[in-house]
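S.K.: heads up, no residue letters with this:
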């Protein structure tokens, strides 16, 4: 029987929606692959703002998407990196929105030592590019640190070896920061320990170390992975305290060895590097002390010999004192003579200036003659003016009529009276000027008078003829003289204790030229010096008396 084409075909398979089928596939995959370990190479790892890590695991023939949730990523000991071969442990699940499946990774392990070495080499290259391993960043260790900081496990043999070696060589203060040196969280503790030592206050209660030792015993490459972490390497490179790396045995190498200021082959070797041997230091100090004493002794001997040689070259101090004493006496005598010599020079200057002055009588006579000449000239000028006016009036009178002549005569008379008044006023002013000049000349003469000298306490000696006595040589014993003071005269007689007479005044001593040796002082004759010879044509102030 042929089927009816219009009839509906009946299937015994249930009809499912896309969502139902996707959920069924999800349950099947998750039940069948609830716990799997997958080996592959990490490709395209990405961490968006949500904090989850999305990556791919691939081999030669397939690719598997994977995701690491944010909470799991923070706990992983191996960070996902491009090209890293790992063994991922997790569970498979599907994503219905894209019809894809992926693995939810719960842990990561490196797939063998070769992969681990490849990751370390790539990490070393990247950190070296940043300059963390540069040689110029290395610092010298302090010669004798007071405090040594140790970052290591407090329960292992490493700390005991370090303390024993430090105590044998040179006991110092040791601060231990206990950390885990392997396993989960070890890298974070080591990083915190290095940063914590650097954060200590040098003046605080806990002293800040002068040098740090990061130490661990030997182990496999996986056991030393904490010292290969980027955070640990950056903390070692950023440490302000000089840092010594002592991780593993001599053949073990970690990335912190390249960032540290110094690498020690073993923890014991690190203790030997940070402190010197105390006995060697004591021996060196003793040897340096002996050398210093010897050098000081030789220095003193050389200085004494040199001082002795210099003393032989010095002159006798007593001879120097004698020469200086003679020079001092000479200067004192010259100083004593300088005052009288200066007075003599000033007196000579005064006499020379006085000789240049005119006699008061001559000045008065000259002024009187000048005044008479002016008076006569004035009288002659007045007479000539009157005569000229008279003649002019006479000529005008001869030419004018009687009536205008009277008016002209009256006008001329008025002019004559006015000119006569002007002439009298000019004569009076001329006489007043002459009188003023005469009065000033008298005042000047009075200031030159010897009486002004007597007012200052001097005395004028006159002989029996009432003539001034200029020198003691003109007096004899028993001779009567008169002493004129400013307020009167007194008589006196020259006695036996009269003034001593000097034959001639001493010649003035020439001024010494600069740098020349001073002449020895000459004795000065006692008594008053003779007055100097003056020009007989010139008088003195006393000649007018």
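M.R.: That came in fine, so what should we check first? All values reported here derive from a predicted model rather than from experimental measurement.

S.K.: CA only for contacts and neighbour counts going forward, please
M.R.: Fine.

S.K.: quick one: the strands in this structure?
M.R.: 36-46, 53-58, 63-68, 85-95, 100-110, 147-152, 173-178, 211-216, 243-247, 262-263, 460-462, 480-484, 489-493 (DSSP state E).

S.K.: nearest to residue 334, of the ones you listed?
M.R.: Taking Cα to Cα, strand 460-462 is the member of the strands of the chain nearest to residue 334, at 32.6 Å.

S.K.: contact partners of that closest one?
M.R.: Contacts to strand 460-462, defined as Cα atoms under 8 Å, 6 or more residues apart in numbering, come from residues 454, 468, 469, 470, 481, 482, 483, 484, 485.

S.K.: Derive a ChimeraX selection command for the buried subset of these.
M.R.: Restricted to buried positions by 16 or more other Cα atoms under 10 Å, the ChimeraX selection for the contacts of strand 460-462 reads:
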select :468,481,482,484,485
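
S.K.: And the contacts of strand 460-462, which two are furthest apart?
M.R.: 454 and 481 (17.0 Å).

S.K.: Below is an additional structure, to be compared with the one above:
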């Protein structure tokens, strides 16, 4: 090396500083090896550092090599490093002068063979299953008849053509295709974004939200299908609100997305059959159900008509229903008439039994005066006795009653007197109202049985000169003076001669004369 010059002419050994020697070794290692592929087992992996870089070691049975993955490279890796996993790392070999170590800066990392991939797959499956992402309780049922189907697959492969062709044959629906790469480093992220994107769609009619999502890909090797084993894809499918059907690979191919999806289809064509019913079968079922429904309606109507006819025959006729009420009404009407007649007779007898005359009134007045005289004679004696008893009781009470007690008794007596006075006023008013009510009733009764009410209906009372009532026309003689009482006042008339009664025609009843009203001519 030209830049390194000996500092001691007395020795042939070249003298270096620590930094110079470290930098020289770094350049030598980097120039001699450059990019290398190293196979080893990951040791000491604890996940990304707080800075985002990863530090661990690759080892085999006899040696150990420090390794580092920078933050930007770690985000692009197909799978995460795991402790104890045998991998093949591709990167640059370099040294770290600060600790006199050499290390490999890894730019690509892949499992060492299918066995390592299977081990990684089993470990990831176990870890995600422990989180409950594969639990059956989380799986959602598929809609019976979806309106829109979302398909996540490559837009140029045969898979999308098979799916669309099968859906068109069974039940034509609206199909939305989210194009993704189904193989390569970006497969996992594109599929996860597609599932999340379908879930984020709104109610826009031009871009409706799917009712079910199909994630589909053709068959391939484990490495070809590795993107569908990615943790991001599994979590996106498990978090989807829309039911997801996994159709990745052939029937014998299994990936982690199959465990997280709501349904797993053996092929993409099988996924299309799961998502859609057969339109012809639905039409046949609908026609059969319609026929059964019509038949059931017809049978039910016939049964109801038969029941109605049987009920109508069992019901009585209207005459039978109203026979008893009519008879009861007739009996009540007859009893009412008889009771009314008996009541009128009873009232008439009571009225006829009342005889008011001056002699009767004088007798009652004499008896009242005699009773009053007796009461007046006894009243002073009774008053003196009560006064004497009250004076004795007052003297006895005065001896034991103090002024305060007397005032209390006076106050109490005053209150009691006020209460009695108010009660007496209310009783008197009530009694007076009762008397008025009875008087009004008697007045109405008197008017109802008075002849004056009969005069108001157009009749007249005929008396002779001595004011005796004349009841028959035969009692009137020609030229007799008659006093006639009308409703509005009296009148005087002189009776004339009575015309001879006409002879009745055989077969006809004699009709009363229009002039005399059927009672004979009086004037």
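M.R.: On my side now, so go ahead. Quantities reported herein were computed from a predicted structural model and do not represent experimental measurements.

S.K.: Can you give me the TM-score here?
M.R.: Once superposed, the chains reach a TM-score of 0.68 (TM-score structural alignment, normalised by the length of the second structure), with 418 aligned residues with a Cα RMSD of 4.3 Å.

S.K.: can you redo the strands of the first structure as TSV with distance to residue 232 of the first structure?
M.R.: Below are the strands of the first structure laid out as TSV (distance: least, Cα to Cα, whole Å):
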stretch	distance to residue 232 of the first structure
strand 36-46	23
strand 53-58	23
strand 63-68	24
strand 85-95	22
strand 100-110	19
strand 147-152	12
strand 173-178	15
strand 211-216	10
strand 243-247	11
strand 262-263	15
strand 460-462	119
strand 480-484	122
strand 489-493	125
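
S.K.: and residue 347 of the first structure, which of these is closest to it?
M.R.: Using Cα to Cα, the strands of the first structure put strand 460-462 closest to residue 347 of the first structure, at 17.4 Å.

S.K.: So which bits of the closest one are buried?
M.R.: Neighbour counts over strand 460-462 of the first structure (16+ other Cα under 10 Å) mark 460, 461, 462 as buried.

S.K.: Turn these into a markdown table, columns for distance to residue 344 of the first structure.
M.R.: As requested, these are exported to a markdown table (distance: Cα to Cα, whole Å):
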| residue | distance to residue 344 of the first structure |
| --- | --- |
| 460 | 20 |
| 461 | 21 |
| 462 | 24 |
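
S.K.: Quickly name whichever of those is closest to residue 83 of the first structure.
M.R.: Nearest to residue 83 of the first structure among the buried residues of strand 460-462 of the first structure, with distances taken as Cα to Cα, is residue 460, at 135.9 Å.

S.K.: quick one, which of the strands of the first structure is packed in tightest?
M.R.: Highest mean neighbour count of the strands of the first structure: strand 243-247, a mean of 29 (counted as mean count of other Cα atoms under 10 Å).

S.K.: now it, how far from the centre of its chain.
M.R.: 46 Å (Cα atoms, centre = their mean, to the nearest Å).

S.K.: got the angle for that strand vs strand 211-216?
M.R.: Here the directions of strand 243-247 of the first structure and strand 211-216 differ by 10 degrees (axes from the mean of the first three to the mean of the last three Cα atoms, to 10 degrees).

S.K.: sorry, back to before: now distance to residue 240 of the first structure too, for the contacts of strand 460-462 of the first structure, in a markdown table please.
M.R.: Below are the contacts of strand 460-462 of the first structure laid out as a markdown table (distance: Cα to Cα, whole Å):
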| residue | distance to residue 240 of the first structure |
| --- | --- |
| 454 | 100 |
| 468 | 110 |
| 469 | 109 |
| 470 | 106 |
| 481 | 113 |
| 482 | 112 |
| 483 | 108 |
| 484 | 108 |
| 485 | 105 |
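
S.K.: Would you mind measuring from residue 162 of the second structure to residue 13 of the second structure?
M.R.: 77 Å (Cα to Cα, to the nearest Å).

S.K.: neighbour-wise, which of these two wins?
M.R.: Higher neighbour count among residue 162 of the second structure and residue 13: residue 162, with 16 against 10, using other Cα atoms under 10 Å.

S.K.: In space, what's closest to that one - neighbours in sequence excluded?
M.R.: residue 269 (6.1 Å; Cα to Cα, 6 or more residues apart in numbering).

S.K.: Residue 158 is in contact with the one you found, correct?
M.R.: No: counting by Cα atoms under 8 Å, residue 269 of the second structure does not reach residue 158; the two are 10.7 Å apart.

S.K.: neighbour count winner among those two?
M.R.: Taking other Cα under 10 Å, residue 269 of the second structure and residue 158 do not tie; residue 269 has more neighbours (20 against 12).

S.K.: Enumerate every residue touching residue 266 of the first structure.
M.R.: 217, 246, 247, 248, 249, 250.

S.K.: ok, the fourth one to residue 256 of the first structure distance?
M.R.: Counting by Cα to Cα, the gap between residue 248 of the first structure and residue 256 of the first structure amounts to 11 Å.

S.K.: out of the two, which sits in the more crowded spot?
M.R.: Here residue 248 of the first structure and residue 256 are compared on neighbour count by other Cα under 10 Å; more neighbours surround residue 256, at 29 against 22.

S.K.: Now for the more buried one: which residues touch it?
M.R.: Contact analysis of residue 256 of the first structure by Cα under 8 Å, 6+ apart lists 227, 228, 232, 233, 236, 245.
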